[in-house]
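fold the stuff below for me.
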Amino acid sequence: MPTFDTPSPISATIDLIGGSIRILAGDRADTVVEVRPRDASAELDVSTAEQTRVEYSNGKLLVKSPKPLKVFFGPWSAAVDVTVSLPAGSHVHGTTGHGDIYGDGVLGDCRLRTFDGDIGLHETGALKATTMSGQITVDKVTGDAHVTGSGDVDLTEVTGTANVKNLNGPSWIGQAGGTVHVNSAHGDISIDRAGPEVVARTAYGSVQLTEVAQGTVNLQTASGDIEVGIRRGTAAWLDVRSMSGGVRNHLDAGAAPGDSEDSVRIRARTLDGDILVRRAA
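Take a look at the predicted model:
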């Protein structure tokens, strides 16, 4: 396996026609690359693994599989599985035509893309992740997150802004320090704790914001329920409407908030569903 001396974090680019990418980040002073054929009995996989380039120079790693004359995805397309063990904090740019991308440990900024596969990460810096068919799961993003998927999207914590586009599947954000924008064609949207601005829209599905303390909130669904939790001690301005459903406001009416009080403006719309506004637990 190719091994390189890397006493500090590096920048890794991994470009595969097909196959999985696994990044293992840890407290280490070297980088080790393993390239294996997906199927050791398949001649195409074996030859692709043998022809995959592995190069390192001046803090930059390149792992690149050869491109066939005709690109197609299916049971007869080439696939190699790549594992890269590198120093924590390294930046990663990874693409694969079909296959999963996984990262373990603390990574730097990441740009990841797979046409057909899941993306799963422990902790990253700023993140841009895209899959056309698969799940995206990230424990922590230190920075901004831009995620595009078609399946389950789970972001436990984002310290910066969170921008999610999900074609088909539920989207969940545990905590975001900055602005949150979520757009879904078909799927529920759930946000536990949000930053100063939330925009969440889905054509078909429910929208739930468990706790908000300040800023502006805009929630919209064509078919589904909406639920918003307002932190205790926060004043709320409400503009909520359901064309075919009930609206329940469990907040006590009061005077306009003073200059020192936290306040939030809530706008919620559903064509077919109920709306609930309550105090956060």
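
switch to C-alpha atoms for all contacts and neighbour counts from now on
Will do.

what segments of this protein are helices?
Taking DSSP state H as the test, the helices found in the chain are 43-51.

who's in contact with the closest residue to Val240 other than its chain neighbours?
With sequence-adjacent residues excluded and distances taken as CA to CA, 6 or more residues apart in numbering, Val240 is closest to Ala268, at 4.6 Å. Each residue near Ala268 by CA atoms under 8 Å, 6 or more residues apart in numbering is listed here: Val217, Asn218, Leu219, Gln220, Ile226, Asp239, Val240, Arg241, Ile275.

isn't the second one up against Arg267?
Yes: using CA atoms under 8 Å, Asn218 is in contact with Arg267, at 4.8 Å.

state the distance from the residue nearest the centre of the chain to Ala12.
Nearest to the centroid of the C-alpha atoms of the chain, with distances taken as CA atoms, centre = their mean, sits Val147, at 4.3 Å. Val147 sits 20 Å away from Ala12, going by CA to CA, to the nearest Å.

do the same with Gly89
Taking CA to CA, one finds Gly89 at 11 Å from Ala12.

one more sequence to fold, the one below, so I can look at both together:
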Amino acid sequence: MTVRTHTFPLTETPRAIEVRNPAGSVTVRAVEGADELAVRVEALDGADHTADRVDVDASPSRLRVSVPERRLVRTPALAIEVTTPPGAAVRVAVGSADVELRGRLGHTEVTGASGDVSVEHCTELELRSASGDVQAGAVEGVATVATASGNVRMDSAGGAVLVRTASGDVTVGEAGDDVSVTSASGDINIGRACRGTVQLKTVSADARVSVKPGLRVWLDVRSISGRLYSGLDDEGPDAGGSREAELAVVLQSVSGDLRVRRAAPRAASD
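A predicted model of the protein is given here:
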């Protein structure tokens, strides 16, 4: 097993980090109090010669780690780990590799063909994947996820959420702004919708939205052969009263069940 390490002095502002790895894994850790920028490259399954050819380049504003891709033959697998101070913008491109991003990061962009992706905390998220599960903790701003196959789970998003998936469940714990989710065969669950417009579209899957207590809601819920449930009283396009709706909920499905209800009140200390 071959391990190569590279260290670089810190700059006044966090470097943007770019990692390209066709196979293996990518880990980026944002560590409070880190006194240097570190890169660790570990060869997996006999990829010693490839580890020596990894391009690691650092400038005052950016760190690039790039694994050479072999044509016509399988690219050996490498485990790449980067340690950085918090707040760095991250861009990761992988072929067949898991991606783990830990700590508080800036704008985060991940592109992959296959492999699971885990993001703990970032300011904004852009993610495109063909296959693999996606787990995101806290996204402060906008979150955009597109995947063909795989479950998507997001604990919270302060900005708009846009998710497109063909097969896989989608769960958003708390949405602070607009939500748009389209899924062919995966169930959709929004744990707490707080404002804006929630628009969920499915073909054969179920969809459920829990609404923040106290909000006035405009409803448009339609399913051709599925069942409809609403735990909201006197709320819909024609609901009376002079106060405008604070949240619009639009649910559409061909055969899935659709449910809207109130989220549980939070404790006073939350």
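
quick revisit: mind checking what the residue nearest to the centre of structure 1 lines up with in structure 2?
Taking TM-score structural alignment, Val147 of structure 1 has Val145 as its aligned residue in structure 2.

list the residues that contact Arg248 of structure 1.
Arg248 of structure 1 touches Asp274, Ile275, Leu276, Val277, counting by CA under 8 Å, 6+ apart.

same thing with Ser183 of structure 2?
Here Ser183 of structure 2 is in contact with Arg164, Thr165, Ala166, Ser167, Gly168, Asp169, Lys201, Thr202, Val203, Ala205 (CA under 8 Å, 6+ apart).

next one: Thr83 of structure 2
Residues in contact with Thr83 of structure 2, defined by CA under 8 Å, 6+ apart, are Val28, Arg29, Ala30, Val31, Ala34, Leu37, Ala38, Val39.

find the nearest non-adjacent residue to the aligned residue in structure 1 for it, please.
Per TM-score structural alignment, the equivalent position to Thr83 of structure 2 in structure 1 is Ser85. Ranked by CA to CA, 6+ apart and with sequence neighbours excluded, the top spatial neighbour of Ser85 of structure 1 is Leu24, at 4.6 Å.

picking up where we left off before, from the contacts of Arg248 of structure 1, pick the one nearest Glu261 of structure 1.
Ranked by distance to Glu261 of structure 1 (CA to CA), the contacts of Arg248 of structure 1 are led by Val277 at 19.3 Å.

next, count neighbours for that closest one.
By other CA atoms under 10 Å, 21 other residues sit near Val277 of structure 1.

again with Ala175 of structure 2
26.

now it: how far from Val142 of structure 2?
From Ala175 of structure 2 over to Val142 of structure 2 the distance is 10 Å, taken as CA to CA.

and if you look at Thr171 of structure 2?
Where Val142 of structure 2 is concerned, Thr171 of structure 2 sits at a distance of 16 Å (CA to CA).

Val26 of structure 2: what's it in contact with?
Applying CA under 8 Å, 6+ apart, the residues near Val26 of structure 2 are Val19, Ala79, Ile80, Glu81, Ala97, Asp98, Val99, Glu100.

residue in structure 1 matching the last one?
So the one you mean is Glu100 of structure 2. Under the alignment (TM-score structural alignment), Glu100 of structure 2 maps onto Tyr102.

surely that match meets Leu121?
Yes: in this structure Tyr102 of structure 1 lies within contact range of Leu121 using CA under 8 Å: 5.7 Å.

ok, and the most crowded of the contacts of Arg248 of structure 1?
Ile275 (24 neighbours).

separation between it and His250 of structure 1?
Counting by CA to CA - Ile275 of structure 1 and His250 of structure 1 are separated by 11 Å.

quick revisit: which of the contacts of Thr83 of structure 2 line up with contacts in structure 1?
Counting by both residues aligned by TM-score structural alignment, their matches' CA atoms under 8 Å, these that remain in contact in structure 1 are Val28, Arg29, Ala30, Val31, Leu37, Ala38, Val39.

in strands, which of the residues you listed fall?
Within the kept ones among the contacts of Thr83 of structure 2, residues falling in strands by DSSP state E are Val28, Arg29, Ala30, Leu37, Ala38, Val39.

quick one, what contacts the counterpart of Thr50 of structure 2 in structure 1?
Correspondence of Thr50 of structure 2 to structure 1, assessed by TM-score structural alignment: Thr48. Applying CA under 8 Å, 6+ apart to Thr48 of structure 1 gives the contacts Pro37, Ser65, Pro66, Ala78, Ala79, Val80.

equivalent analysis for Val39 of structure 2, please.
Thr5, His6, Thr7, Ile80, Glu81, Val82, Thr83.

distance check, it against Arg128 of structure 2.
25 Å.

and for Asp169 of structure 2?
16 Å.

the more surrounded of these two?
The residue with more neighbours, out of Asp169 of structure 2 and Arg128, is Asp169; 22 against 18, by other CA under 10 Å.

so what's the closest residue to the more buried one other than its chain neighbours up against?
Using CA to CA, 6+ apart and skipping the chain neighbours, the partner closest in space to Asp169 of structure 2 is Gly186 (4.2 Å). Gly186 of structure 2 is in contact with Asn151, Ala166, Ser167, Gly168, Asp169, Val170, Thr202, Ser204, Ala205, Asp206, counting by CA under 8 Å, 6+ apart.
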